[in-house]
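A.B. asks: Predicted model follows, preceded by the sequence.
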Amino acid sequence: MYANFIRDNAVADPEVIFPAVSLVTSGGHTELYLMKNPQTLTWLGGTLDDAAGEAFDKTARLLGFGGGGGGAIQAAAQRTGTRNIPKRAVLPRPLLRDDSLNFSFSGLKTAVMKNWGKTRHTEKNAEALAYEIQEAITDVLCTKTIRAALRYGAGSILVSGGVAANSRLRDKFTKACRGHFRLHVPPVRYCTDNAVTIAACAYFRNHPQPWKSVVARPDLSVEIAD
């Protein structure tokens, strides 16, 4: 299914410069792909444990924000600011300095749990941690994607999936790509719209065939060759 998210960007703006690097980030996936063209994908790296959206969801519940997930973390983070972040709230950026293009967010969740366990459970402290959670996750996503784009000589960067709705992530990519890469991020309303992404996939792979000729492949890879 997440192959469809990648194609959403290419349809939304046809002026993608190839090769392009695509970040697919949601509650179930955090993956990087190299797109040589809209039909050809190569997997570059992904999460070794939790997805970015999953980290948002779990830490939001831990801080008492309920099931609001990334939206709740973003809202809480916007109510505070960098000047209000105590040193004890600073969180690790998992695998940020690792040369691979993989991600890991389970350790971040553990760090939040330990930090919250040693902190007074006040609204102000919860908001400070929410701010730092958002900074940590978006720092890693943006840095790793830019690293991949530089490594593979990409002309464009595509960001999609539910986490792409995060305003802080969008801001960081906008600044990091300016003057270097063409950035493509779908409108927020499309970030979690599976129907749009499926239609986008069909747009590029329009090869109608009788349903009886379709062969199920449970081992099918997201990597698609010409």
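C.D. replies: Ah, there it is. All figures in this text were calculated on a predicted structure; none of them were measured in a lab. Numbers count the residues shown, from 1 in each chain.

A.B. asks: Could you use CA atoms for every contact and neighbour count after this?
C.D. replies: Fine.

A.B. asks: end-to-end on stretch 172-183?
C.D. replies: In stretch 172-183, first residue to last residue: 11 Å (C-alpha to C-alpha, to the nearest Å).

A.B. asks: hmm, who's touching it?
C.D. replies: Stretch 172-183 is contacted from outside by V16, I17, T138, D139, C142, I146, A154, G155, S156, I157, L158, V159, using C-alpha atoms under 8 Å, 6 or more residues apart in numbering.

A.B. asks: Excluding chain neighbours, what is closest to A60?
C.D. replies: Closest residue to A60 apart from its sequence neighbours, by C-alpha to C-alpha, 6 or more residues apart in numbering: G69 at 5.3 Å.

A.B. asks: In terms of helices and strands, where is that neighbour?
C.D. replies: Using DSSP states H and E, G69 sits within helix 69-78.

A.B. asks: For that helix, which residues meet the burial criterion?
C.D. replies: Within helix 69-78, the residues that count as buried by 16 or more other C-alpha atoms under 10 Å are G69, G70, G71, A72, I73, Q74, A76, A77.

A.B. asks: want to compare, so here's the second one:
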Amino acid sequence: MRVLGIETSCDETGVAIYDTERGLLADALYSQVAMHAEYGGVVPELASRDHTRRLLPLIQQVLDDAGMSRHELDAIAYTAGPGLVGALMVGASTAHGMARALDLPVLGVHHMEGHLMAPMLEDSAPDFPFVALLVSGGHTQLVEVQGLGRYRLLGESVDDAAGEAFDKAAKMLGLAYPGGPQVAALAETGDPTRFRFPRPMTDRPGLDFSFSGLKTHTLTTLRQLEQANQLDEQARADVARAFEEAVVDTLVIKCRRALDDTGLKRLVMAGGVSANARLRERLALEAEKRGARVFYPRGRFCTDNGAMIALAGALRLLAGERDEVGLMKAVPRWPMERLEAPASP
């Protein structure tokens, strides 16, 4: 089955073709980062308009790259949520329009389920069951995954997601959007011993996260340095390092607890923040201590992309799931625990 995957949930237009026998045939991604950087964050109306401009040319590009015509497709999958409703509607309307024109089955896919399945695009893919850390600009969750659609939420952020906290810290430090890569780059020259920031909610049981207090601590530290006339480039790097270390430590501590609580030996990490090199290094060390293993997708599949949607859609389409053509889904808020396993394996 050759599935066209469409991702338009936020600020990246992703398209891919996944073949259930041959694997990923082609993928293309257009990032809107440069456009939104001027505003310091995503502007929903601009995002929707740009998806409209980019989507059809990207679909043609992946068809050409795969050496296929649209008539050789077997199904279409698209991100139905969560995300920005206007952006979601661009992908949904395109998918349903193509499905109607080509007489193909179509399926709306949960964005975070796509991230969950992204490591399975790699040659060394994890088997079920596993613990998943979903960590991005909009979500920070720990999930026990027994199979496709069989998810148990272990913990989540009660306020800011980790990626959102990185973006806000970057803004405080005068760095460009998106914040994660910028903070990580600045932190490379920071002194890890100068500041120690709090590790939120690690001094109590449980697997929930909170990054709002860490954000406030960062702002307070920067203001104190500024008032003391000590906020030079090295101080900014030291603050960035302390912030990154605190976020990474918090995520690692919670992942360690999740592995211990579930007794599982596989940890999947996905979402934009999973590209952070320090986080990958620390989680690999923790997993090794427990005889466990960490899986994550290659860098370009950590952020939003069409390949993960094509794969997640293909798995459910193979199990017989279909949406009614013309009945578009665009669900801005869609808790993943509401998903169900396919009726047939």
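C.D. replies: Nice, thanks for sending it over. These figures come from a predicted structure and were not determined experimentally.

A.B. asks: what TM-score do we get after superposing?
C.D. replies: The TM-score (TM-score structural alignment, normalised by the length of structure 1) is 0.90; 222 aligned residues with a C-alpha RMSD of 2.1 Å.

A.B. asks: picking up where we left off before, identify, from the contacts of stretch 172-183 of structure 1, the entry nearest to R168 of structure 1.
C.D. replies: Using C-alpha to C-alpha, T138 comes nearest to R168 of structure 1 of the contacts of stretch 172-183 of structure 1, at 7.2 Å.

A.B. asks: Now check structure 2 for the residue matching the closest one.
C.D. replies: For T138 of structure 1, the aligned position in structure 2 is V248, judged by TM-score structural alignment.

A.B. asks: A92 of structure 2 in helix, strand or coil?
C.D. replies: Secondary structure state of A92 of structure 2, per DSSP: H, G, I helix; E, B strand; the rest coil, is helix.

A.B. asks: Same check on L24 of structure 2?
C.D. replies: Recorded secondary structure, L24 of structure 2: strand (three-state DSSP).

A.B. asks: In strands, which of the contacts of stretch 172-183 of structure 1 appear?
C.D. replies: Among these, the residues falling in strands (DSSP state E) are S156, I157, L158, V159.

A.B. asks: so what corresponds to the last one in structure 2?
C.D. replies: Which is V159 of structure 1. So V159 of structure 1 corresponds to M269, using TM-score structural alignment.

A.B. asks: okay, now that match: neighbour count?
C.D. replies: Look at M269 of structure 2: counted by other C-alpha atoms under 10 Å, it has 27 neighbours.

A.B. asks: Relative to structure 1, which residues correspond to stretch 31-38 of structure 2?
C.D. replies: Going by TM-score structural alignment, stretch 31-38 of structure 2 sits over no part of structure 1.

A.B. asks: can you check stretch 77-97 of structure 2 too?
C.D. replies: Alignment of stretch 77-97 of structure 2 against structure 1: no match, by TM-score structural alignment.

A.B. asks: Run through who's touching that stretch.
C.D. replies: Here stretch 77-97 of structure 2 has contacts from 3-10, 44-45, 47-48, 51-52, 55, 76, 106-112, 309-310, 313-314, 325-334, using C-alpha under 8 Å, 6+ apart.

A.B. asks: Just those: which are in helices?
C.D. replies: 44-45, 47-48, 51-52, 55, 111-112, 309-310, 313-314 (DSSP state H).

A.B. asks: Pull the most distant pair out of those residues.
C.D. replies: E45 and A314 (30.1 Å).
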